[in-house]
Every structure is written in C-alpha cells, then in structure tokens.
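>>> my questions concern the predicted model and sequence given below.
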Amino acid sequence: MYISIEGVSREYFFKGKRTVSLENVNLEIEKGEFICLLGPSGCGKSTLLNLIAGFDRPTAGTVKVNGEVVTKPSTDRITLFQNYGLLPWRNVLRNVELGLESKNIDKKKRRQIAEEYIELVGLSAYKKHHPSQLSGGMQQRVALARALAVDPEILLMDEPLGALDAMTRMSMQDEIERLWQEKKKTIIFVTHDIEEAVFLADRIVIMTPSPGKVKSIIKVPLARKRDRTGSDFLKVRDRVFAEFELKPRDMTEYYL
C-alpha cells in the first residue's frame, strides 16, 4: 500500500493535562487516490495530515509512505493551507518559483516550469501581479501552481478552500478535480464540508469527534465530472449525513 497508517495515536500534555487528538487510527491509501478526511472541528484531521507530512510524530503507531516510515518533511509531500502562504513581496511568477529554488534548479529552467504551471491554473495574464492584487481564489490557484511545480508525489490539503466564498469555492473544487485528473497525484484533502467531500473524493474517511478515530470509510462510486444536483450525488451525500446522524437541514449544527 502506498500510504499506510498503522495504529496511530497522538496525545499532548499541557500544564499536566493529557489531551488525546488521535486514537488508534488505521488507514491505507493507494497511489493516485483522492481521499477526503471529513469530520467536525477538533476531530484530529489536521493532526493526521501533519503526521503524514512529517511535521509531527505519532505518540504510538507508524505512518509509512511507499514502505518508508515518515520521520520528517519531504518535497515529495507538499502541504497547502487555508492561508495560501504566498510571499507578499514576490509576484505570482516568483512565488511559484519558490519551491524550485530549494531544488537548485537553474534560473532558466525554473522560469520555464513556473510559467507552465501558472498557465495550467489559468493565471498567465497575472504572472507579474502580487498577491495583494489577486482575489482569494486566484491566490489559492497560485499556491496550487507552486505546489504542483515541484512535482510532489503527494498533495496534502488542509481546508484550502475554507476562506473562500461559496461560488469561488465551487469553482476551485472544479479546478482541483481537473488538475487531479490531469496529474494523478495522490491527494489527501481535509474538509468539514460534506458536499465538497462527495464532489472531490474517491473515498471519504469519516472521523469521530475528539479523540479522532476512523468511524467509517465511504467509497464514492460516481463518475467524473460530478453533478452536485444529481440524484446519485445526493444519495451519497445523504449517506454521509446519516453517518453523522444528521439530515441535510441540520448543516448549521454540523459546522458548529
């Protein structure tokens, strides 16, 4: 199995108080899969993502990628956060080049690769703009182009669309799905939005409230591109709601 999470727990101690974020999590992910981690706030989704990224270490259990235990970050695993992480003093082109600089790629080749991925996300006309001159959705496209430019094996996405308005968020879901189809990267996408998970995922990993455990895994047997209003889509969505013992009208309660 490409990514193997075996008996993983993560606990923290603060002022003598023990907090368990994750407890005995087991999960296997195939190469090229699009996985959504879904659950309410505080269920350990981001903690699990950080363990896969190598930013943190489990208290118990192991995280393996391609048979190797994860002990530190790697350029093969790139994380996208909600705040984009763009450098405000760099324009779009220079932001996308950032990861390539750490790989010691010469300037001409860096420029060529960066321009290729800027074109891929539809921002060629904005390559000399700075982040402050771009909308939230455009900034997230830049962050996505920067991540893809270093050609990682795995993209770890921590609620990357959470700060966007509803229409921009749906547009970015379309964009991420298109790029995944084109590049076939392994994507692990953290969200608490049920419809977003159904639209994007091959499988949805549903997590329990703290301490976070894998409650269930739902396969999404829908062809791409998915129709958010289609009856098959709504059946999967309602099945996910049922796992949380919610009905669609209870969405407000779910997000609290």
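Received, thanks. The structure displayed is predicted, hence computed values, not measured ones. Numbering: from 1, shown residues only.
>>> contacts, neighbours, all on C-alpha from now
Fine.
>>> what is the neighbour count of Q139?
Neighbourhood size, Q139 [other CA atoms under 10 Å]: 21.
>>> from I154, how far off is it?
21 Å (CA to CA, to the nearest Å).
>>> now G137
In terms of CA to CA, G137 sits 22 Å off from I154.
>>> counting neighbours, go ahead and name the busier of these two.
I154 (26 against 19).
>>> just checking, that one touches L80?
No: I154 lies out of contact with L80 (CA atoms under 8 Å); the separation is 10.9 Å.
>>> longest helix of the protein?
As assigned by DSSP state H, the longest helix anywhere in the chain is helix 166-183.
>>> which strands or helices does that helix pack on?
helix 136-149, helix 194-200 (3 or more CA pairs under 8 Å, 6 or more residues apart in numbering; DSSP states H and E).
>>> downstream of it, the next helix or strand is which one?
Downstream of helix 166-183, the first helix or strand assigned by DSSP states H and E is strand 186-191.
>>> tilt between that following strand and helix 166-183?
Counting by axes from the mean of the first three to the mean of the last three CA atoms, to 10 degrees, strand 186-191 lies at 170 degrees to helix 166-183.
>>> what's the burial count for A60?
If we define neighbours as other CA under 10 Å, then A60 has 16 of them.
>>> try E28
E28 has 12 nearby residues by other CA under 10 Å.
>>> name the SS class of it, please.
strand (DSSP: H, G, I helix; E, B strand; the rest coil).
>>> circling back: could you list the buried residues of the longest helix of the chain?
Buried positions in helix 166-183, judged by neighbour count with 16 or more other CA atoms under 10 Å: 168-170, 172-177, 179-180.
>>> now distance to V205 too, for those, in CSV please.
CSV is the format used below for the buried residues of helix 166-183 (distance: CA to CA, whole Å):
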residue, distance to V205
T168, 25
R169, 21
M170, 21
M172, 21
Q173, 18
D174, 21
E175, 22
I176, 19
E177, 18
L179, 22
W180, 19
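>>> name the nearest of these relative to I29.
W180 (15.6 Å; CA to CA).
>>> next, the one to line up against it:
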Amino acid sequence: MLEILYQDQDIIAINKPAGWMVHRSWLDRNEKIVVMQTLRDQIGQHVYPVHRLDRPTSGTLLLALSSEMARALAQQFELQQVKKTYHAIVRGYLTGSDTIDYPLVEEWDKIADKYAAKDKPAQSAVSSYQGLKTVEIPVAVGRYPTSRFSLVELTPHTGRKHQLRRHMKHIFHPIIGDSKHGDLHQNRAFAQYFSIHRLMLHSSSLSFIHPATKEPMTVCAEFDEQWKSLLTTFS
C-alpha cells in the first residue's frame, strides 16, 4: 500500500518509495510495479501524473484525479509556481546557505531521446541550499582517513532534468548514491558504513494552489525508516 498524504475529489498526493517508477516506461520493460498502476488499484480510479520524480528519489508526489486537474497542476509546475523542498545527503561538509545559478545543457537519455535535437543552448537553472547537519565516519577514502557528509535542504527554483543532482556536483558536494553525477568512492564508503545503497534525495514538501478551491496548500512527506535511522548519526 502506498502512503497517501492527501486526497480529495480532485487531487491526490503520496509518499513515493525510493526505487519506484512513476509509470511504466520502455526504458525498463520488465518493471511491473509502478506508482500509477498501484495507486489506481488502491483507490479504484484512474490517476494522472503532473510532475516528475526520478525513480531513485523518495517523497512527495502529486497526481490529479482528472485530466482537467492534471493540466491545471502541470501548468503551475511549468510556470515555476510550485515550491519544492528536498533533503539530501551530500559529500563533505556543506554549511551555511547560498544560491546556485548555473545554466544546464539539456541532459538526454540515449534511448528515450534518441531522435531529439541535441544542439539546444544551456538553459537557466537556479537552486538554493541550506546546510543543516554533518557527520564524520571512520572510513578512509583516497588520501583521507575519514569521510564527511552533510544533510542539506535544497530548493530548485527552476525545473531542469536532474537539476539538484547536477548543481550539487557543480559545487563539489554531489548527492550520495548518485551513480551518474556522484562520487563513486564516497558512495561506496557511505554504503559500506551505513549499509544503505540508494540515492539520498527526498522530496520533503510541495506547496501549490489547489486548482479547484484556489486555496494555497502544502503537502509534506516524512522520511522513511532508513532515513530516520541514518539521521540519528548526524549532529
């Protein structure tokens, strides 16, 4: 059963488990368990996706219960009217707060985007971060005798593909568990010590305007048990 965070006659929000695809994709034809199918069976009606949440990312996922609501919500995402808050574990000590204004070239998938035009210029991409807690573990990586990690709050102000993962790599604090944009050696050290093998990125909340009632809403998703256990080691 998927954890339902909010539901009314127009919209539904769930706490997406890490590793779940939102919908079936030809990128993984063998995957049978996906959010949309499972949620449809759980509530007994069709659901419509309105935004992206990568397969390895956990947390708040918003869906509509009609095509009209889906279009209205999708427009808020496209116009950057939805406030998204994430939490992540990153390499190294990252303290304080700052804004990352670093344009990103479109990131293409070799299969899904095989025929897409590849000559688009870099697009504006802005994210902000707030360092929250840190931890140091007795696992050597390279010439360093220990490994350091930080819990950070992240807010993407634009919606580029893998924006947070790419921005954190840009400032040399990649998100732990990121196999494409992360640090392989730090990922291994983290997994070895904590026995957690996943992307440490969680969609904590979404704030938006309800398309039907016009009221402002914020939906929050709690950390899962792995996250909760891990955070007891941070100070």
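Happy to help now that I have it. Remember, it's a predicted structure, so these values are computed and weren't measured experimentally.
>>> kindly provide the TM-score of these chains.
The TM-score (TM-score structural alignment, normalised by the length of the second structure) is 0.26; 104 aligned residues with a CA RMSD of 5.9 Å.
>>> circling back: a markdown table please, covering the helices and strands packed on helix 166-183 of the first structure and showing distance to N24 of the first structure.
Output for these, formatted as a markdown table (distance: least, CA to CA, whole Å):
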| stretch | distance to N24 of the first structure |
| --- | --- |
| helix 136-149 | 30 |
| helix 194-200 | 23 |
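>>> nearest to Y12 of the first structure, out of those?
Per CA to CA, nearest to Y12 of the first structure of those: helix 194-200, 28.5 Å.
>>> contacts for the closest one, please.
Applying CA atoms under 8 Å, 6 or more residues apart in numbering, the external contacts of helix 194-200 of the first structure come out as 34, 36, 38, 173, 177, 191, 204, 220, 226, 228, 233, 236-237, 240-241.
>>> quick one: which of the buried residues of helix 166-183 of the first structure is nearest V63 of the first structure?
Looking across the buried residues of helix 166-183 of the first structure and measuring by CA to CA, the closest to V63 of the first structure is W180, at 23.4 Å.
>>> buried set for the helix or strand hosting A189 of the second structure?
Per DSSP H and E, A189 of the second structure falls inside helix 184-194. By 16+ other CA under 10 Å, the buried positions in helix 184-194 of the second structure come out as 186-190.
>>> columns distance to I14 of the second structure on top of the residues you listed, output as JSON lines?
Below are the buried residues of helix 184-194 of the second structure laid out as JSON lines (distance: CA to CA, whole Å):
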{"residue": "Q186", "distance to I14 of the second structure": "31"}
{"residue": "N187", "distance to I14 of the second structure": "28"}
{"residue": "R188", "distance to I14 of the second structure": "30"}
{"residue": "A189", "distance to I14 of the second structure": "31"}
{"residue": "F190", "distance to I14 of the second structure": "28"}
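>>> name the nearest of those residues relative to S67 of the second structure.
Nearest to S67 of the second structure among the buried residues of helix 184-194 of the second structure, counting by CA to CA, is N187 at 40.3 Å.
>>> next one: that closest one from I137 of the second structure, what distance?
N187 of the second structure is 13 Å from I137 of the second structure, by CA to CA.
>>> got any residues that touch both of those two?
In contact with both N187 of the second structure and I137: no residue, using CA under 8 Å, 6+ apart.
>>> who touches the nearest residue to T62 of the first structure once chain neighbours are set aside in this structure?
Using CA to CA, 6 or more residues apart in numbering and skipping residues adjacent in sequence, the residue nearest T62 of the first structure is E6, 5.4 Å away. By CA under 8 Å, 6+ apart, the contact set of E6 of the first structure is 24-27, 61-63.
>>> and if we set it to 10 Å?
24-28, 60-64 (CA atoms under 10 Å, 6 or more residues apart in numbering).
>>> assign a three-state SS to it, would you?
Once three-state DSSP is applied, E6 of the first structure turns out strand.
>>> equivalent analysis for the one 4 residues further on, please.
The assignment at R10 of the first structure comes out as strand when based on three-state DSSP.
>>> how many residues are close by it?
23.
>>> show me what the helix holding A189 of the second structure is packed up against.
strand 83-91, strand 126-137, strand 147-156, helix 225-231 (3 or more CA pairs under 10 Å, 6 or more residues apart in numbering; DSSP states H and E).
>>> what's the angle between that helix and strand 83-91?
Going by the same axes, to 10 degrees, helix 184-194 of the second structure makes 90 degrees with strand 83-91.
>>> next, the angle strand 126-137 makes with helix 184-194 of the second structure.
50 degrees.
>>> run through the neighbouring helices and strands of the following helix or strand past helix 184-194 of the second structure.
Next helix or strand after helix 184-194 of the second structure toward the C-terminus (DSSP H and E): strand 201-209. In this structure, strand 201-209 of the second structure packs against strand 11-16, strand 58-64, helix 67-78, strand 83-91, strand 147-156, strand 216-220, with contacts taken as 3+ CA pairs under 10 Å, 6+ apart.
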